[in-house]
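> I'd like to go over a predicted model; first the sequence, then the structure.
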Amino acid sequence: MVIGICKEPEGENRVSCLPDVVKQLVQLKQEVWIESGAGERAYASDADYKAVGAHVADQKEVWLHADMLCRMHFPESDELLAQAREKTIWVGMYQPLYHAAEIQKMASRGMTVCSLDAIPRTTRAQSMDVLSSQANIAGYKAVILAAAHYPHYFPMLMTAAGSIQPAKVLVLGAGVAGLQAIATARRLGAVVEAFDTRPAVKEEVMSLGAKFIEVEGAADPSAAGGYAVEQSADYQRRQKEKIAATIAKADIVITTAQIPGKRAPLLVTREMVESMRAGSVIVDLAASTGGNTELTRNGETIVHHGVTIIGNSNLPSTVPADASKLYGRNLLHFLQLLIGKDGRLQFNFEDDIVSAACVVYEGKIRDARILQTVQQA
C-alpha cells in the first residue's frame, strides 16, 4: 500500500508523520510518499524523510499515487479533492459531526474516511487518542498565551518597591486541556480555581493545587467520553450564577468545554465579561464550535470593555514539533490495527476502535448521526 503524507493548509504547522514514524511505517512494509515541504513547519526537512526511506514528490504526484492520504484537515476545495483518486482512504481529524457536507462529498467518490477524533476514549485506545494528546498541548499553550497578553505578573512577588499579588486564574472545564491549564498556571505561580460539571474530577483538580467550584445536580456525564453533556435549565441557571460570582474576581479565564456534535456550551455572557477588570484575559479553546463565551470569534483576538478575548481552537499548531510527534504516534498505533503482518490493509469492524474511527467505508457513511444530518440537509 502507498501511504501519502500531505502538506497541511496554510495556518496549520503540524504534519501527520515526522520521520521517526515514517521509518516505522516502512518497516511495516508500507511505501510512503511525502508531499515536498510537508514537514518544514514542524522542523522536518525533505532530506530527513528521504533518509528513512520515503519518496518525496509534489502534491499532485503524491495524491495520484497514494492509496491512503494522511491529512489532518479536509481539502479546502472541491477542485483539490478531485485531485485524489476515487476510493482513496483519508485519515485525519475531521470533526465529522460538524462537517457532514464534506463527509458526503468524500462518500460520493467512493472514498473511505477515518477520523481519529472519533476514536472512543477507552483504556485500550489511549495510545491513539489524538484528542487527549493535542488537548494537553492546547491547555499548556492557552496559559502561556494568556500570560503573554496579561499586563501583570503571574506569580506573587515581594520586592523593595512593594508586593505584587498573584494572578487569579479560572479554568472552565477540567478535561485534559483544563487539567493541563491548571498545572501550567500553578507552575507559573497563579492562584487557580476550576469549574466542571463532573464531580468526579474534583480530586484531580485539587491534587494540582487548585480550588474546585462545584454546582450540585449535574447530569450524568459517564457516557460522554470525557466531554461535557447538556444540563437542565435549573442547573444552567445555578451554574451561571456561580460562574458570574467567580469570574468577576478572575484575571485570566481559560474555557475548554465542548459537547460532541453540538454547539459548545455558553458559559460566559457579555455581562460576565464586562464585570471583569480591565487588562483581564480570556482564552477560549472551544472557539471552533461556537465558543464558551458570548463574544468569542473563532481565529480572532478582540478586546471588549478592556478584556482581551482570544478565540483559538488550534493552539497545538503553535507547538508543531511536539504536537506532530504525538499525533504521529497516535496515527501509527491506529494504522497498526489496519495493517496485517503481510503489509496489506484490512478493516475489522468487529474492533470497536476501527468501527468508531471509520465513519465512511468505500462510499458508505457508517455513522448514523452523520447520515441523519446528511439526509436532513
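Good, I have the coordinates.
> Could you use CA atoms for every contact and neighbour count after this?
Will do.
> is it true that residue 369 lies in a strand?
No - per DSSP: H, G, I helix; E, B strand; the rest coil, residue 369 lies outside any strand segment and is helix.
> residues in contact with it?
Residue 369 makes contacts with residue 97, as judged by Cα atoms under 8 Å, 6 or more residues apart in numbering.
> what about it, distance to residue 329?
28 Å (Cα to Cα, to the nearest Å).
> Could you look up the SS state of residue 170?
strand.
> correct me, but it touches residue 250?
Yes - with contact defined as Cα atoms under 8 Å, residue 170 reaches residue 250; the gap is 6.2 Å.
> Would you mind telling me which of these two has the busier surroundings?
residue 170 (31 against 22; other Cα atoms under 10 Å).
> can you pull the contacts of that one?
By Cα under 8 Å, 6+ apart, the neighbours of residue 170 are 192, 193, 194, 195, 246, 247, 250, 251, 252, 253, 254.
> In which helix or strand does residue 253 reside?
Element membership of residue 253, judged by DSSP states H and E, is strand 252-255.
> For residue 236, see how far away the nearest residue to residue 240 once chain neighbours are set aside is.
Of all residues not flanking residue 240 in the chain, residue 267 sits nearest, at 6.8 Å (Cα to Cα, 6 or more residues apart in numbering). Going from residue 267 to residue 236 by Cα to Cα gives 9 Å.
> cool, residue 66 as well?
Applying Cα to Cα, the value for residue 66 to residue 236 is 49 Å.
> higher neighbour count, the two?
More crowded of residue 66 and residue 236, by other Cα under 10 Å: residue 66, with 22 against 17.
> I figured the more buried one hits residue 2, correct?
Yes - between residue 66 and residue 2 there is a contact at 4.9 Å, judged by Cα under 8 Å.
> Report the set of residues contacting both of the two.
Jointly contacting residue 66 and residue 2 under the rule Cα under 8 Å, 6+ apart are residue 33.
> so where do the helices sit in the stretch 201-350 of the chain?
In the stretch 201-350 of the chain, helices defined by DSSP state H, counting those that start in this stretch lie at 202-207, 233-247, 270-275, 320-338, listed in chain order.
> And for the strand holding residue 253, what's in contact with it?
With Cα under 8 Å, 6+ apart, strand 252-255 has contacts from 142-143, 146, 150, 167-173, 178, 181, 247, 280-286, 292.
> if we can go back for a sec, let me know the closest of the contacts of residue 170 to residue 351.
Within the contacts of residue 170, distances to residue 351 taken as Cα to Cα reach their minimum at residue 195, with 35.3 Å.
> alright, now check it against this:
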Amino acid sequence: MKIAVLKETAPGETRCAAIPETVKKFIALGADVAVETGAGTAAGITDADFEAAGAITGDRSAVLGDAGIILCINGPDAADLAGAPAGALLVGALDPLRRRDAVDAYARAGLQALAMEWMPRITRAQSMDILSSQSNLAGYKAVVDAAGAFGRAFPMMMTAAGTVSPARVFVMGVGVAGLQAIATAKRMGAQVSATDVRSATKEQIQSLGAKPIFVENVAGIEGEGQGGYATEMSDEYRAAQAELVSAHIAKQDIVVTTALIPGRPAPRLISDAQVASMRPGSVIVDLAAEAGGNVEGTKAGESVRQHGVTIIGATNLARSLSADSSALFSRNLYNFLSAFWDKDKNAPELADDDEIVVGTRLTKDGKVVSERLAEA
C-alpha cells in the first residue's frame, strides 16, 4: 500500500499531513510513503527529513501514481488529484458542507473521501479527532494573540512604583478551545471567568481555577449536548444570557469567543452595544470568525477597531503553530488509519457498519454516501 502526502496549496496553509514520526510508523505497518516535494517546508520539515524517515519524495504526479491512500490537510480540488487511482482513500479536512461540489467531484473520480472533521465524538475516536487537536492550539494562540494586542500586563505585579492589577479575561464557549484558553490565561496570571450554555461545563471551568458565569433562572442544556456540541437555545435563555453577559462583559479586558454550532452560522454572543460598553484598549478574539463570528463587527482574517476595542477575527490559528499543529494532525491521521489496518491485506479495512467509518465517509464506489450530506 502506497501512501501519498500532498503539499498544501490553500492560501496561508503551513501545515503538513505527515511528519517523519508518522512516516516511520506507516512504514512499520508495511506501507510505502511518498511525500510531495516541499510538503513540509512551512512546518520546518525538509525533504531530507522525510527521506531519512524512509519516505521517497517527488512531484505530485509521481507521488499520486499508484497511491492507495492520499493524506492532506485541506481537501484539494479534484483536478489537483489527476492521476490518483480510482478507489484510493482521500483522508483530511474536506469541508464537505461548504465544498459540496468538490465532494461530488471526488465521487466521480472514484475516490473514497473521508472527512476527518466529521469524526464522531466518542471515546474510541478521541485520538483521531482533528478538531480537538487543532482547537487546543487555537485556544492557546487566541490568548497569546490577545496578550500581544493588549496594552497592559496579564499578571498582578507588585513593584516599588505601585501595583499592576491582573487582566480580566472572559471566555465564552467552553469546548476544547475554550478550556485551553482558560488554562492559558490562568497560567499567564489573569483573572479568568467563563460561560457556556451546557451545564456540565461549570465543573470544568472551576477545575481550571476560573469563575463560572451562568444563567441560573432559565434552563440551559443539561449534560454535553449532542456529540459534545452546543445546540441552539430558547429565546428566553438567549435573553437571560444577554442580560448576564452585558453586566459582566463591561468589566472585562479580554474576551475570547469560541461558540460554534456544526452546520450553522456561529451564534451571535456579543452585540455592538456590548462592545461599546467595554473599556477602550480591551481586546476580543473571535474564534468563530470563519462561521460568521460570535461578535457583531467581526471581520474574518482581520483585526478591527470598534469603539476603542480591538476585535480579532481569528481564522485557523493552528496554522500559526505549524510544527505542533502538523504533528498533532498527522498523528490523528495515523491513529485513524492504523486502527483499521489489516496486516494481511496491508491496507485499512473500513467496515460499512463501523460508527467511525459511517461518520467520516463521504464517497464510495462513485457515489456520495454520507447521510449527513444528504440531510444537508
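Received the coordinates, thanks. What you see is a predicted model; the values in this text were computed from it and never measured.
> Fetch the TM-score of the aligned pair.
Remark: TM-score between the superposed chains equals 0.94 [TM-score structural alignment, normalised by the length of the second structure]; 372 aligned residues with a Cα RMSD of 1.7 Å.
> What's the match for residue 153 of the second structure in the first structure?
Under the alignment (TM-score structural alignment), residue 153 of the second structure pairs with residue 153 in the first structure.
> check contacts around its match.
147, 164, 166, 167.
> swap in residue 229 of the first structure?
Contact analysis of residue 229 of the first structure by Cα under 8 Å, 6+ apart lists 219, 220, 221, 259.
> circling back to that earlier point, ChimeraX command for the buried members of the contacts of residue 170 of the first structure?
To isolate the buried members of the contacts of residue 170 of the first structure in ChimeraX, using 16 or more other Cα atoms under 10 Å:
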select :192,193,194,195,246,247,250,251,252,253,254
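> Which of the contacts of residue 170 of the first structure sits closest to residue 208 of the first structure?
Of all the contacts of residue 170 of the first structure, residue 208 of the first structure sits closest to residue 192, with 9.4 Å by Cα to Cα.
> now for the helix or strand hosting the closest one, which elements pack on it?
Assessed by DSSP H and E, residue 192 of the first structure sits inside strand 191-195. Judged by 3 or more Cα pairs under 8 Å, 6 or more residues apart in numbering; DSSP states H and E, strand 191-195 of the first structure is in contact with strand 168-172, helix 176-187, strand 211-213.
> ok, and which of the ones you listed has the densest surroundings?
Greatest average neighbour count among these goes to strand 168-172 (a mean of 27), per mean count of other Cα atoms under 10 Å.
> chain center to that one: distance?
In terms of Cα atoms, centre = their mean, to the nearest Å, the centre of strand 168-172 of the first structure is set 20 Å apart from its chain centre.
> can you check stretch 360-369 of the first structure too?
Here the centre of stretch 360-369 of the first structure is set off from its chain's centre by 23 Å, with Cα atoms, centre = their mean.
> Which residue numbers in the second structure does it align to?
By TM-score structural alignment, stretch 360-369 of the first structure lines up with residues 363-372 in the second structure.
> And that stretch, end to end?
12 Å.
> again with stretch 182-192 of the second structure
7 Å.
> What are the contacting residues of that stretch?
The contact list for stretch 182-192 of the second structure (Cα under 8 Å, 6+ apart) reads 140, 143, 154-156, 166-171, 193-194, 205, 208-211.
> hmm, back to that, now do the same for the residue nearest to residue 240 of the first structure: its match in the second structure.
In the second structure, residue 267 of the first structure lines up with residue 269, judged by TM-score structural alignment.
> Tell me who's in contact with residue 17 of the second structure.
Residue 17 of the second structure makes contacts with 5, 6, 71, 72, 73, 92, 326, 329, 330, 333, as judged by Cα under 8 Å, 6+ apart.
> just the buried members of those residues?
5, 6, 71, 72, 73, 92, 326, 329, 330, 333.
> and of those residues, the nearest to residue 50 of the second structure?
Closest to residue 50 of the second structure, out of all of those and judged by Cα to Cα, is residue 5, at 10.7 Å.
> Which residue in the first structure aligns with residue 38 of the second structure?
Checking TM-score structural alignment: residue 38 of the second structure goes with residue 37.
> Check the burial of whatever residue of the second structure lines up with residue 315 of the first structure by counting its neighbours.
Under the alignment (TM-score structural alignment), residue 315 of the first structure maps onto residue 317 of the second structure. Using other Cα under 10 Å, residue 317 of the second structure is surrounded by 20 other residues.
> Which residue, other than its chain neighbours, is closest to residue 317 of the second structure?
Closest to residue 317 of the second structure by Cα to Cα, 6+ apart is residue 138, at 5.0 Å.
> same deal with residue 82 of the second structure?
Nearest residue to residue 82 of the second structure, sequence neighbours excluded (Cα to Cα, 6+ apart): residue 61, at 7.6 Å.
> Tell me roughly how far the lengthiest helix in the second structure lies from the first structure on average.
In the second structure, taking DSSP state H as the definition, the longest helix is helix 130-149. Compared with the first structure after fitting, helix 130-149 of the second structure deviates on average by 0.8 Å (mean Cα distance after the TM-score superposition for the first structure).
> what packs against the next helix-or-strand element following that helix?
Remark: after helix 130-149 of the second structure, the chain's next helix or strand is strand 157-159, criterion DSSP H and E. Applying 3+ Cα pairs under 8 Å, 6+ apart, we find strand 157-159 of the second structure packed against strand 162-164.
> In this structure the residue nearest to residue 82 of the second structure contacts residue 83, no?
Yes - using Cα under 8 Å, residue 61 of the second structure is in contact with residue 83, at 6.4 Å.
> right, and residue 90 of the first structure touches residue 113 too?
Yes - judged on Cα under 8 Å, residue 90 of the first structure makes contact with residue 113 at a distance of 4.8 Å.
> more crowded one of the two?
residue 113 (30 against 26).
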